[in-house]
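[1] Provided below for reference: sequence and predicted model.
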Amino acid sequence: MPTKRHIATVMELNWPYKRHYEIFAGIQEYARDHAHWSFDLGNYPEFQLANGVHFDGILGRISEDCLAAARDAAIPVVNVWFGSPVFSKVPGVYVDFGAAGRMAAEHLIARGLRRLAHFGYRGDPASEQHYQGMLEVAREHDYPCTRHMVSSHYDESRDQWMRFIESVRSSQAGWQAPLGIVFNGDELCRSVASACITMGWTIPEQLAMVGSGNEILICNAIDPTLSSIDMGYQRCGFEAARLLDRLMQGAPPPTKPLYTPPKELVVRRSSDVFAVSDPHVAQALRYMADHIGDTLSVPSIARFVGLGRQSLERRFKRHVGRTINDELIRLRVERLKRLLVESDEPIKTVSVEAGFGTTVNMHTMFKRHTGMTPKAYRKNHGPRPATVP
């Protein structure tokens, strides 16, 4: 049995945040399967260190005081708090907010949205990374993506709430339906959705919305229920624990922050729409999105919606702006990009999962759309596993 180690785990479990509990669950999972650890869950291990308590490592939401005390005691530390003031000074493992922004944008574009917007928190690094990921996809398609930022304290008093409502109202001045809106947080998504419904907007017909975090109680607390990205915080905790274990064994720290990909986008009613006026085209888009990993062809799609091929082609071109085959390729490329980022499966395997019939065809289409090979894309964008070489 490995040597038992005593770990200070700073996760602020007194706050009812899913992300805190899921990260700790991932830490526990690693310790159960790969290590022999005991935990101290106090939020201020620097005070315990000052009073003679021994820790073999510290893991969690690392503050400046905690890091200073750990360095004085020569204890390895791993941070999981993206907004920590010591982010650049300490090894860390984080969920990939940029990948989440990209995932949300790709989902909305696949649903026919051509105008996008982003809501995040002012001065928040996670919101910035989230927005940049979304903007990257919007620019690839040459679609507009407006940005709206609010205070993270927008609901802490009546005055702050009223300023928030006025901010949402003023943001709407430039909106044109249908619009896809992405939020770096489910509570912010719920608050804006509630305000917009009160102001007369319909969701998802006019405003399609995607949150972040997949906080189920929040997502289901409003009608329509909120689509959201499950960020995969448990994996983040597992990989952070793995990194701390290596550091305690004397491995050198990584030179860059390590990231874990989001788990999945959970589609609920707030984005369950296809933003085209032609019902046959909308039906075709839904069928393609739901079956993109299958063997699809233009004739089979036309048969499914009950139209002749040429008739559907004309309608599709008029409402979507490209051919059915072009849309099939775009969806497959987007799915393959996500699989390359989220998985370390062989490229041939994920190519089949993305719906490409042959690897040769996939390489040609992928390079045409991205300007790089799948191998180069995986190297540049992911997966960014939270492991140390």
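    Received the coordinates, thanks.
[2] only C-alpha atoms for contact and neighbour calcs from this point on.
    OK.
[3] what about residue 259, which helix or strand?
    strand 258-260 (DSSP states H and E).
[4] that strand packs against which elements?
    Judged by 3 or more C-alpha pairs under 8 Å, 6 or more residues apart in numbering; DSSP states H and E, the packing partners of strand 258-260 are strand 93-95, helix 233-248.
[5] what's next to the longest one, contact-wise?
    The reference is to helix 233-248. Contacts to helix 233-248, defined as C-alpha atoms under 8 Å, 6 or more residues apart in numbering, come from residues 19, 22-31, 35, 56-59, 76-80, 92-95, 253, 259-260, 386-388.
[6] just to revisit the earlier point, now the helices and strands packed on strand 258-260 in a markdown table, with mean neighbour count?
    Compiled in a markdown table, the helices and strands packed on strand 258-260 are given as follows (neighbours: other C-alpha atoms under 10 Å):
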| stretch | mean neighbour count |
| --- | --- |
| strand 93-95 | 25 |
| helix 233-248 | 25 |
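[7] format the ones you listed as TSV; extra columns: distance to residue 187.
    As requested, these are exported to TSV (distance: least, C-alpha to C-alpha, whole Å):
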stretch	distance to residue 187
strand 93-95	18
helix 233-248	17
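[8] hold the first one in mind and look at this next one:
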Amino acid sequence: MKKNYRIALLFNANKAYDRQVIKGVGEYLQATQCDWDIFFEENFCTNLAKIKDWVGDGIIADLDDPEIKLLVSTLNIPVVGVGGSYENEKDYPNVPYIGTDNKNLVETAFLHLMDKGLENFAFYSLPDGPTNRWASEREKAFNAMLTREHYSGSIYKGNRTTAENWQYDMNRLADWLQRLPTPIGIIAVTDARARHLLQVCEHLELMVPDKIAIIGIDNEELTRYLTRVSLSSVGQGCKAMGYAAAKMLHQKLLKPVDEALSANNQAASTAQAVQHPRIIIPASKVFERQSSDFQAINDPLVIRAMHYIRNNAYNGIKVDQVLDHLRVSRSNLESRFKDERGHSVHQEIHNAKLKRACQLLNSTTIAIAEIPDLCGYPSLQYMYTVFKKDIEMTPKEYRMINLLE
């Protein structure tokens, strides 16, 4: 008779990372139609005090949480762990494990910034602590990249922000940012930390990405909507991790009992540690948006013009407004733009509007009829004409193609 398994998920789904892992578990269940009853607290957080009394067949757990890691070590049912990767082999838990490749995540972000032509780098991390070991691994990876590529850099840990210390911490972050050389590329250990950088840069009038290019890690959907400048981010393969964890647990549950007992007895008799399976999942890709769209420009006037255009093109500005803002003649700015950018100021405004329209079509569900007004186009018909001429498809066709990718 086919058994119905009871599986507990020990995650705190207030984190983007955990939510994506859980989605991956769900994708495995949908794909295989396996008979699992999933136990998950209704508030999507783990109640450690009660889980000890839970009677079930298996667990998938976030073992970056030291309390959860300690708890599962006392249980006598199959456990598959999910968490970060580690430089030191001894730091891995003694259970089957699916890890996110911390080194690869940072290398991917670093190379993205390097490819932009940047030569100064910094890393905004988290304070040391038992729950932040994965962040420490990312710091190590950043330092390793600096050494490998022969650059120097800066790391700022800050504090874990709360309502009480928020303003103090943002002031200290501002102090650090103002001491950094520019132009510079900054990797934030998470998208949440990247959001701090974007907000402080705006208050300090530090131009992003012209002076400070920023990239986070997570590609967290919610964070993208909480800042005026859209955030570039490295996507973790979290859904792939959840899928692999569910598959690994399923295989363990289906393994014949006598075979499992034999393996355990053999391990005990030889007094050697069990070699559990382990899979490390690399970064998915860089999701490039405005915050890291750095272009190596030497002329400070063109840099200021580019920053003004990026932030105001969607207001329907014309070349005259750019000139008024900079207090410079048209011939002067056009000549310098031609030298640095190879095209006119008008073309730069046009490109900025089109890029914003593409971004809104690609990453939001905003009705197409509303997008022209958000991008500075005079009408929907005008936007359609621009798309047909520049992209050779309609806005609707562009959105559909990107939805399929």
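    Received it, and whenever you're ready, just let me know what you need. Worth saying up front: this structure is predicted, and the values here are computed from it rather than measured.
[9] from the chain's centre, how far out does the strand holding residue 259 of structure 1 sit?
    In this view, strand 258-260 of structure 1 has its centroid 12 Å away from the chain centroid, taken as C-alpha atoms, centre = their mean, to the nearest Å.
[10] against structure 2, where does that strand fall?
    Mapped onto structure 2 using TM-score structural alignment, strand 258-260 of structure 1 spans residues 279-281.
[11] going by neighbour count, list what's buried in the matching stretch.
    279-281 (16 or more other C-alpha atoms under 10 Å).
[12] with structure 2 overlaid, report how far the strand holding residue 259 of structure 1 is off on average.
    Compared with structure 2 after fitting, strand 258-260 of structure 1 has a mean deviation of 1.9 Å; criterion: mean C-alpha distance after the TM-score superposition for structure 1.
[13] and for the following helix or strand past that strand, what's in contact with it?
    Per DSSP H and E, the first helix or strand lying C-terminal to strand 258-260 of structure 1 is strand 264-266. Contacts to strand 264-266 of structure 1, defined as C-alpha under 8 Å, 6+ apart, come from residues 103-104, 214, 227-232.
[14] same question for the helix or strand following strand 264-266 of structure 1: list its buried residues.
    Per DSSP H and E, the first helix or strand lying C-terminal to strand 264-266 of structure 1 is helix 279-290. Buried residues in helix 279-290 of structure 1, counted by 16+ other C-alpha under 10 Å: 280-286, 288-289.
[15] please apply the same query to stretch 354-362 of structure 2.
    Buried, per 16+ other C-alpha under 10 Å, within stretch 354-362 of structure 2: 354-358, 360-362.
[16] which residue numbers in structure 1 go with that stretch?
    Using TM-score structural alignment, stretch 354-362 of structure 2 pairs with nothing in structure 1.
[17] and the residue nearest the centre of structure 1?
    Nearest to the geometric centre of structure 1 sits residue 100, at 2.1 Å (C-alpha atoms, centre = their mean).
[18] quick one, which of the contacts of strand 264-266 of structure 1 are buried?
    Using 16+ other C-alpha under 10 Å, the buried ones in those are 103-104, 214, 227-232.
[19] related to what we said a few turns ago, tell me which entries of the contacts of helix 233-248 of structure 1 lie within strands.
    Residues of the contacts of helix 233-248 of structure 1 located in strands (DSSP state E): 57-59, 77-79, 93-95, 259-260.
[20] now render these as JSON lines, adding distance to residue 49 of structure 1.
    Rendered in JSON lines, the data for those read as follows (distance: C-alpha to C-alpha, whole Å):
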{"residue": "57", "distance to residue 49 of structure 1": "11"}
{"residue": "58", "distance to residue 49 of structure 1": "11"}
{"residue": "59", "distance to residue 49 of structure 1": "14"}
{"residue": "77", "distance to residue 49 of structure 1": "14"}
{"residue": "78", "distance to residue 49 of structure 1": "17"}
{"residue": "79", "distance to residue 49 of structure 1": "18"}
{"residue": "93", "distance to residue 49 of structure 1": "24"}
{"residue": "94", "distance to residue 49 of structure 1": "26"}
{"residue": "95", "distance to residue 49 of structure 1": "29"}
{"residue": "259", "distance to residue 49 of structure 1": "29"}
{"residue": "260", "distance to residue 49 of structure 1": "31"}
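[21] show me the strands in structure 1, by range?
    5-10, 37-40, 57-60, 77-79, 93-95, 116-121, 145-150, 179-183, 207-212, 227-230, 258-260, 264-266.
[22] tell me which residues of the fourth one come out buried.
    By neighbour count, and taking 16+ other C-alpha under 10 Å as the criterion, the buried residues in strand 77-79 of structure 1 are 77-79.
[23] would you reformat these as a markdown table and include distance to residue 378 of structure 1?
    Converted to a markdown table, the buried residues of strand 77-79 of structure 1 look like this (distance: C-alpha to C-alpha, whole Å):
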| residue | distance to residue 378 of structure 1 |
| --- | --- |
| 77 | 29 |
| 78 | 26 |
| 79 | 25 |
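[24] now, which of these sits nearest residue 341 of structure 1?
    residue 79 (22.5 Å; C-alpha to C-alpha).
[25] with residue 219 of structure 1 as the reference, measure out to the closest one.
    Look at residue 79 of structure 1 and residue 219 of structure 1: by C-alpha to C-alpha, to the nearest Å, they are 28 Å apart.
[26] show me what the helix ranked longest in structure 2 is packed against.
    Secondary structure of structure 2 per DSSP state H: the longest helix is helix 345-363. Using 3+ C-alpha pairs under 8 Å, 6+ apart, the elements in contact with helix 345-363 of structure 2 are helix 300-312, helix 319-326, helix 330-341, helix 371-375, helix 395-404.
[27] what about those helices, which gets the closest to residue 51 of structure 2?
    Comparing these by C-alpha to C-alpha, helix 395-404 comes nearest, at 39.8 Å.
[28] residues contacting that closest one, please?
    358, 361-362, 368, 383-384, 387.
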